[in-house]
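1. Sequence first, then the predicted structure, then my questions.
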Amino acid sequence: MIIEPRMRGFICLTAHPKGCEQNVINQINYIKAKGKIDGPKRVLVIGASTGFGLASRITSAFGSDASTIGIFFEKPAAPGKTASPGWYNTAAFEKQAHEAGLYAKSINGDAFSNEVKEKTFALIKEDLGQIDLVIYSLASPVRTDPTTGITHRSVLKPIGAPFKNKTVDFHTGNVTEISIDPCTEQDIENTVKVMGGEDWVMWMDGLKEANLLAPNALTVAYSYIGPALTEAVYRKGTIGRAKDHLEATAFTISDKLADIGGKAYVSVNKALVTQASSAIPVIPLYISLLYKVMKEEGIHEGCIEQIQRLFQDRLYSTSGIPTDDKGRVRIDDWEMREDVQAKVAVLWEEATTESLPAIGDLEGYKTDFFNLFGFKVGGINYEESVEEIVEIAGLQ
């Protein structure tokens, strides 16, 4: 079938298998070009099919020759209907990994559930024995607590007072004012249940109890802080409370892993175009301006560049793992440079529908967004009919 992007609001309902495959190959080639990392050899990535999770799996496999198990919740294709992009990404990754002689298997299901955890533990025990790195990179907006059976839904809202600021519809380029009403206490509790550290602890407890963690094992979860411009709706809003919980959880897990020399970290990453961030008011406008500044400074990074630097210069550096005063690994250091943020703040005040094409990088934002779904990728003939049904070779 000939596959074109089909939009509903800020969501793309279709994905292109060849475009997704080329995206994965491009990331693999980047990692190969950067050279080997003296890193992990047996890696579990929870949330492995897109964004930072996918980049972590690629970096582990092609940077450190690691065996990888990926966990995700993706939709396979049906005749005349495309799979979700994460499905195509994983199929492409596993094809490349297997051709390179690397172990790669995957489990598709709800990572919050006990069933998926038990299935994962059994696979590790049978195939790898133990894991020396666990990446926790889930981005689901909904979680059913496996203990209570209650389904919790996260919300993106400010706390205490309404939030008003600029945003942009990145499809049209229209810059408008937006207002978001404050949350309730129940909203905070639900968002922490979904996006906080409770499930991370459950994964690590299960792995340790089953003796599936190697001595000195690391586990890393991903977070974001961002600038003052976005903090009312992000870091000081409901999601921020969840991120606070996630970051506090790292210390809890580290205490639990102390007897095997293990350690848990939260890596604070850069603002990037993801399916989740595209739906957050204010963020697309901020990223458009940020991209413009960081590209002009020669310090722009996508997911794969961020994670390669995280592994090479932080997690597996010979000089140890540097952290900030709250124990976090900061790979958002280039984004948060004072000169970068000062320039973005000036551009923010100037941003209008008319000025944005000149002062921002809305085209770069749009390209990155469509790339997530395998569209607007260089070298792909989108007028050519392609097979929409693609199998994942190592799917369990």
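-> Perfect, I can see it now.

2. can we go C-alpha only for contacts and neighbour counts from here?
-> Fine.

3. Next up, the contacts around Lys32.
-> Neighbour list for Lys32: Phe62, Gly63 [criterion: CA atoms under 8 Å, 6 or more residues apart in numbering].

4. putting a second one here so we can go through both:
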Amino acid sequence: MIIKPRTRGFICTTSHPVGCEAQVQEQIDYVLQQPGIEGPRNVLVIGASTGYGLSARIAAAFGAKANTVGVYRPSQATEKRTASAGWYNSVAFEKAADAAGLKSFSVTGDAFTQETKAKTVELIRQELGQVDLVVYSVASARRTLPDTGETVNSVLKPIGPAYTNKTVNFHTGEVTEVTIEPATEAEVKNTVEVMGGDDWELWMNELAVGGVLTENVTTIAFSYIGSEITKAIYRDGSIGQAKDHLEATALKLNGKFAAGGGRAFVTVSKALVTQSSSAIPVVPLYVSALYKVMKEKGLHEGCIEQIYRLFADRLYYGAQVPVDEQGRIRIDDWELREDVQAEVAELWSKVTSDNIEELTDLAGYRREFFQLFGFETDGVDYDADVNPIVDNPKAI
């Protein structure tokens, strides 16, 4: 099969196994070029196949030489349909970890279910004994609640009045004005149930009851605050309520595990190109302007650079992890620098369809979007015939 990107709105429906493998290797190479991390020995990453979860698994394995377990949804290919990028990423990671002599295991399933949790506990018990780092990086639009069986959906909407601002179709470069209607109370509640801290806490409780956590376990989950431009749609919106709940959960988990030296943190990261963020009005335009400014200042980081800095300069740098007044680890500090935000705001006020390519890094945004799916990667022949079916013999 000759695999080309096929888009439907803000979704790419195909992915490229060779391109995904090349990008995983790029992340590994970056970590191997950095000083080693005196960090975890056995790591569980829940939501391990893309984004920050994948980068955390790579940094732990190739930076700290840790053994890893990754949990992610199965999405194998057929002769007519490619697998997901996450599937190809995970196969590539397993292959590289084996070559490096590192233990790695994959549990495939819905992270929200009790079945997946139980499978993971049993695998850790049999293969690693215990884990000393748990990374929770689940990003999903829906969740089936364990108590009721009801499936609820999250929304990315403002709370209060409707919100109007600029947005861009990043495929065409057309800048328009968009108005987003506010979330209902029910939508806010559902968003918290999907994207808040409930499932993180369930995972930690299940792992603790199963006896597969070290006494001094560290656990982290990811959040975002962002700028004034995105505040109404993000931090002050429905997703912000979920992130508030996530942060409250971290404090709760800290209380639960502190007696044995355990720690729980929410890590606030910078804005990046992701499949979910590309569908949020306003955000692609903001990220395009942010990339322009941060690249010119030599401050730009992708997932792997952010995660390496989190591990090497925060979590495992010294006895005391630097946190803000809410107890959060901040690796969004460069994004929110006053000079960076001032320049982004200036670009925002000027950008139109006519000058967007000049004023922002929309081209970089587009390229990173397609790279999420294994496309536009240097050194890959996209005209070559490839087999989309790639097995992962380590996945259970």
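-> Perfect, I can see it now. Keep in mind it's a predicted model, so treat the numbers as computed, not measured.

5. overall similarity of the pair, as a TM-score.
-> Overlay of the two chains. TM-score (TM-score structural alignment, normalised by the length of structure 1): 0.99; 396 aligned residues with a CA RMSD of 0.7 Å.

6. which parts of stretch 326-335 of structure 2 are buried?
-> Gly327, Arg328, Ile329, Arg330, Ile331, Asp332, Trp334, Glu335 (16 or more other CA atoms under 10 Å).

7. who are the neighbours in contact with the fourth one?
-> Pointing back at Arg330 of structure 2 there. Arg330 of structure 2 neighbours (CA under 8 Å, 6+ apart): Thr267, Val268, Ser269, Val323, Asp324.

8. mind checking how far it is from Pro388 of structure 2?
-> Applying CA to CA, to the nearest Å, the value for Arg330 of structure 2 to Pro388 of structure 2 is 39 Å.

9. distance between the ends of stretch 229-236 of structure 2?
-> Start-to-end, stretch 229-236 of structure 2 (CA to CA) is 11 Å.

10. And the strand ranked longest in structure 2 against structure 1, how far off on average?
-> If you go by DSSP state E, structure 2 has its longest strand at strand 213-223. Its matched residues in structure 1 lie on average 0.6 Å from strand 213-223 of structure 2 after superposition (mean CA distance after the TM-score superposition for structure 1).

11. Which helix or strand lies directly C-terminal to that strand?
-> Counting by DSSP states H and E, the next helix or strand C-terminal to strand 213-223 of structure 2 is helix 228-231.

12. which element follows that following helix toward the C-terminus?
-> Moving toward the C-terminus from helix 228-231 of structure 2, the next helix or strand (DSSP H and E) is helix 238-257.

13. so what does that following helix touch, helix or strand wise?
-> helix 185-195, helix 198-209, strand 213-223, strand 263-268 (3 or more CA pairs under 8 Å, 6 or more residues apart in numbering; DSSP states H and E).

14. can you rerun that using 6 Å?
-> Counting contacts by 3 or more CA pairs under 6 Å, 6 or more residues apart in numbering; DSSP states H and E, helix 238-257 of structure 2 is packed against helix 185-195, strand 263-268.

15. Buried deepest among these, which one?
-> Across these, averaging neighbours per residue (mean count of other CA atoms under 10 Å) puts strand 263-268 on top, at a mean of 23.

16. now what about the helix or strand following it, what contacts it?
-> Using DSSP H and E, the helix or strand that follows strand 263-268 of structure 2 towards the C-terminus is helix 283-296. If you take CA atoms under 6 Å, 6 or more residues apart in numbering as the criterion, helix 283-296 of structure 2 is touched by Thr167, Val168, Ser278, His300, Val344, Thr360, Asp361, Leu362, Tyr365.

17. what about the helices in structure 2?
-> 17-32, 51-58, 64, 85-99, 114-127, 185-195, 198-209, 228-231, 238-257, 283-296, 303-310, 338-350, 356-359, 362-371 (DSSP state H).

18. got these as CSV, with distance to Val175 of structure 2 columns?
-> As requested, these are exported to CSV (distance: least, CA to CA, whole Å):
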stretch, distance to Val175 of structure 2
helix 17-32, 30
helix 51-58, 27
helix 64, 44
helix 85-99, 29
helix 114-127, 43
helix 185-195, 28
helix 198-209, 38
helix 228-231, 15
helix 238-257, 24
helix 283-296, 8
helix 303-310, 27
helix 338-350, 11
helix 356-359, 8
helix 362-371, 11
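
19. mind checking which of the ones you listed is nearest Arg41 of structure 2?
-> Closest to Arg41 of structure 2 of those is helix 64 (CA to CA; 7.3 Å).

20. distance from that closest one to structure 1 after superposition?
-> Comparison of helix 64 of structure 2 with structure 1 after fitting gives an average deviation of 0.5 Å (mean CA distance after the TM-score superposition for structure 1).

21. Could you give the residue range in structure 1 aligned to that helix?
-> Per the alignment by TM-score structural alignment, helix 64 of structure 2 matches residues 64 in structure 1.

22. Contacts for the matching stretch next, please.
-> The contact list for stretch 64 of structure 1 (CA under 6 Å, 6+ apart) reads Lys36, Ile37, Gly39.

23. which one among the residues you listed gets closest to Phe112 of structure 1?
-> Gly39 (27.3 Å).

24. Report the separation between that closest one and Leu102 of structure 1.
-> Per CA to CA, Gly39 of structure 1 is found 15 Å from Leu102 of structure 1.
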